[in-house]
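Undergrad: Pasting a predicted model and its sequence here:
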Amino acid sequence: MMAFDLDLFVIGGGSGGVRAARMAAQTGAKVALAEESRLGGTCVIRGCVPKKLMVFASQFSEVHETALRYGWTFGEGAFDWPSFRAHLHSELDRLEGVYGRMLDGSGVKVHAARAVLEDPHTVRLSTGETVTAAHILIATGGRPNRPEMPCAEMGMVSDDVFLMEELPKSILIVGGGYIACEMACILNGLGVEVTQIYRGAQILRGFDEEARGLVAESIRQRGVDLHTGTDIALMGAPDEDFDMPAGEMLVARKVAPARGPVKVKTTMGVEKVYDAVLFATGRDPNSRGLGLEEIGVELSRGGYVPVDEYSQTKVPSVFAIGDVTGRPALTPVAIRDAMCFVETVFHGRPTPVDHRMIPSAIFTQPEYGAVGLTEEQARAQEPVDVYATTFRPMRSAFAGRPERVLMKLIVSQATRRVLGCHIVAPEAGEMIQLAAVAIRMGATKEDFDRTVAVHPTMAEEIVTLRAPVRRG
């Protein structure tokens, strides 16, 4: 049997890669990890963590108005982006250090380098070093997609938001997914004039129709100028003449500034200059240039790494987890993938990845939490009863604010099991996590009915829904 330098080499230092490396090392395996950027990956450095901190910051903008209705009087506040940005990056540096110490404490050797596969057991580092391993795990995640169009380099992608030196006064956000909607709410809450455009008929494609409709309504109520059914037709420098002949326009675009004010013309014919443009038009897997195809791992059409239920590729020694596989692009999914990989390979207990009933939260204002099937998915599968209510919560009603919330259960008529739960409300992410436990265990509508309500709360509505609003 061939002797290898390592038992496991992990390419990628995000949440999934770090968890796999640490857990494998704790079994006594000899493990190393390569990360060409920063430990923590998208979630800690460029995604979930900084985004959620920005969500918290953006929510304070309405405190003054609400507090007045509750009897408080104090002076108007102002948001200081440079101060917040400095504190934010200090926190990200701290978390990156935590990841490094966890790996070091587990005995994992970390290479601050890019790694490429030379063969099924050999990795070549950008430092010039080569390392062999019995198993190689690809955990390289994904990156924001920048559309292929003239002057697209003038726009930002989500990674750039956290690096802005100053807040723009106005911004155009292109996209209708959860990142676009979250950023629209965040920047609007921080005082930026936000316009959001999406080429589809409604934002948050793939989520429950009723819930996404309420989120869209709430976004507009809070001041985001949201337009669906439209996209960017042209973009360029503020003084660009979109009516000039195409050839001349392309010449002008070659000297357009990389960043700064951008003039945009939409497919609806609207022209406007914005201080910034943010493309939130999807994400691509970080799979190219890793040497995968050269060793026999053929990538999918979208660039994802095909794996089986045990995260193994067609090359037996090479595995892949997380966003790079095309599985649900959620940090807890990557971590669960990592745990199943370690159970399978290093504990000898084959553990398939189970992606059923994954709860998720979209941190718009208000938040949207979901688990299980949408109403549309459930109806296509079997006859269902839909229990739902929308109302103004006590906190908002007392303050004279218009925001409404949604509590919704989709129930199988045959088994009475709850097939899906959708909540649009402040702190919906916190609520859906707890609801997901019951639904994952197979709770029926009657189980919910037998649960005593906690009063007065928004969440009590989820156990007091008595009659279906729709059937069939």
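TA: Thanks, I have the structure now.

Undergrad: C-alpha from now on. contacts and neighbour counts both.
TA: Will do.

Undergrad: Pull out the buried positions in the helix or strand harbouring Ala338.
TA: Counting by DSSP states H and E, the element that carries Ala338 is helix 331-345. Under the neighbour-count criterion of 16 or more other CA atoms under 10 Å, helix 331-345 has 331-344 buried.

Undergrad: would you turn those residues into JSON lines with distance to Gly142?
TA: Listed next are the buried residues of helix 331-345 as JSON lines, based on distance: CA to CA, whole Å:
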{"residue": "Thr331", "distance to Gly142": "12"}
{"residue": "Pro332", "distance to Gly142": "15"}
{"residue": "Val333", "distance to Gly142": "14"}
{"residue": "Ala334", "distance to Gly142": "12"}
{"residue": "Ile335", "distance to Gly142": "15"}
{"residue": "Arg336", "distance to Gly142": "17"}
{"residue": "Asp337", "distance to Gly142": "16"}
{"residue": "Ala338", "distance to Gly142": "16"}
{"residue": "Met339", "distance to Gly142": "20"}
{"residue": "Cys340", "distance to Gly142": "21"}
{"residue": "Phe341", "distance to Gly142": "19"}
{"residue": "Val342", "distance to Gly142": "22"}
{"residue": "Glu343", "distance to Gly142": "25"}
{"residue": "Thr344", "distance to Gly142": "24"}
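
Undergrad: which two in the residues you listed are spaced the farthest apart?
TA: The distance between the two most remote of the buried residues of helix 331-345 (CA to CA) is 20.1 Å, for Thr331 and Thr344.

Undergrad: ok, second structure coming up, stack it against the first:
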Amino acid sequence: MSTFDYDLFVIGGGSGGVRAARIASSDHGAKVAMAEEFRMGGTCVIRGCVPKKLMVFAAGHGAAIDEAAAYGWQVEKGRFDWRAFRTRLDGELRRLESIYTRNAEAAGVTIFHQRATVADPHTVRLADGRLITTRHILVATGGTPFVPEPYADLGAMTSNEIFLMDRLPGSMLVLGGGFIACEMAGILQGLGVAVTLMYRGTQILRGFDSDLQGHVAAALMQQGLNLEVNTDLTALERLPDGRFRASDTQGRVREFDTVLFATGRRPNVDGLGLAEAGVNLGDGGAVIVDDYSQTNIPSIFAVGDVTDRIQLTPVAIREGHAFADTVFGGTPIKPDHTMVASAVFTRPEAGTVGLTEEQARAEGPVEIYMASFNPMQTSFIKAETKALMKLVVCAKTRKVLGCHIVAPGAGELIQLAGVILKMGATKDDFDRTMAVHPTMTEELVLLRKPTRTA
């Protein structure tokens, strides 16, 4: 008979933690408990992927109305009703939250709707003071937005608060150049906000393929967004009327209705008791784990953004499932972190999988196949937004090392490309494939001569 209250205690009710708890309980018969201090569903469901994508849809309808008019439809475009959207969004998030709760409870998981911290390698402490013993602890607390000093106490927004606005501002300064900054800037501009996106680096979307970066930047500016790179804040102050005055490295002083910091996320480990329990933490507090998501303390594991491996929801889910199968199913499984596809939900979307051109060139000679063109849908009405199709190919083996797409629906397209590259497809496999005409992605199988070699 077990001497512990539970076989597994999961701290964090997001995607990775819920998947691990459900599989451990329903598939492997473990006695499982979970604690979530905020809302079940975590960052993705409550303040990340889901509400963001719904806002992307909302923002896209404005451009679609303009496009419809150009095609000949008689339409009248009014103002976007944020309050109506926000009411519907809140209802949808409550529905999803209840589904996450029901599914976990149906799998036999006991849920404590309060904060839990690590008391020792086999004990967690609930906010109400109760101590619960457990054979294994899984930390799945995700990440939290980072606001640099000295701006943390000014009341500026982060991605956590963007969905909670009572009304849309007239103007907004977005700070950052990653995918969250670019997505939010594009969304808000599409909803009618005058947006300035300020980034201290030379180009947005650091770490992405350089051609993809350039195409997304051009699209954002074409849509009316004010993009300022090589620029950083020198001062930010909150005015008596609630607005912000921002000074920057270009010598400008401007006022904005509100400011959004999208300057990165860090592992959500503050006050969890991990260091006190002996768990090794890395830069920024990331929980250091091995290939099986186990920390240096044998009974403590971690999955998802808190480990700062790849900050994507599907990765956290796969890690959580692999953990449950490894620890409770007797089948050791290492999550495969190679060839992970991802998307940036700007307008148009950007999708990427595999190596960037820069990464591939560092490993050996490559051939680059690329097409940049005006898609039929928008070229007909003289719109200038271009699509990008790019393949990075090993010059020796002809294996396709990377695929990068900027186009409407790129998030959907890159999922299929991810399967193809995961299987080890070569450029010859692409060449042998018949095109689907007329489509944008037919370009991927019609790229016969390399644009450049390196």
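TA: Perfect, I can see it now. Keep in mind that what you see is a predicted model, and the values were worked out from it rather than measured.

Undergrad: burial of the spatially closest residue to Ile232 of structure 1 that is not a sequence neighbour, as a residue count?
TA: Leaving aside its chain neighbours, Ile232 of structure 1 sits nearest to Thr266 (4.4 Å; criterion: CA to CA, 6 or more residues apart in numbering). Thr266 of structure 1: 15 surrounding residues under other CA atoms under 10 Å.

Undergrad: for whatever residue of structure 2 lines up with Thr266 of structure 1, what are its contacts?
TA: Using TM-score structural alignment, the partner of Thr266 of structure 1 in structure 2 is Asp248. Contacts for Asp248 of structure 2 (CA atoms under 8 Å, 6 or more residues apart in numbering) come out as Thr231, Asp232, Leu233, Thr234, Ala235.

Undergrad: I figured the first one hits Gln203, correct?
TA: Spelled out, that is Thr231 of structure 2. No. Taking contacts as CA atoms under 8 Å, Thr231 of structure 2 lies outside contact range of Gln203: 10.5 Å.

Undergrad: can you pull out the strands in the stretch 1-150 of structure 2?
TA: Along the stretch 1-150 of structure 2, the stretches classed as strands by DSSP state E, counting those that start in this stretch are 6-11, 32-35, 110-112, 116-120, 123-126, 131-139, 143-145.

Undergrad: mean per-residue distance, the third one to structure 1?
TA: What that stands for is strand 110-112 of structure 2. Strand 110-112 of structure 2, aligned to structure 1 and superposed, deviates on average by 0.2 Å (mean CA distance after the TM-score superposition for structure 1).

Undergrad: for that strand, packing partners?
TA: strand 32-35 (3 or more CA pairs under 8 Å, 6 or more residues apart in numbering; DSSP states H and E).

Undergrad: Give me the contact list for the strand it packs on.
TA: 6-13, 21, 24-25, 108-116.

Undergrad: ok, now how distant is the aligned partner of Glu430 of structure 1 in structure 2 from Ile180 of structure 2?
TA: Superposed on structure 2 with TM-score structural alignment, Glu430 of structure 1 falls opposite Glu412. Between Glu412 of structure 2 and Ile180 of structure 2 the computed distance is 19 Å (CA to CA, to the nearest Å).

Undergrad: In structure 1, what stretch matches stretch 260-280 of structure 2?
TA: Using TM-score structural alignment, stretch 260-280 of structure 2 corresponds to residues 278-298 of structure 1.

Undergrad: For the matching stretch, buried residues please.
TA: 278-287, 290-292, 295, 297-298.

Undergrad: Provide a list of residues in contact with Ala428 of structure 1.
TA: Taking CA under 8 Å, 6+ apart as the contact definition, Ala428 of structure 1 lies against Ala361, Pro366, Glu367, Tyr368, Gly369.
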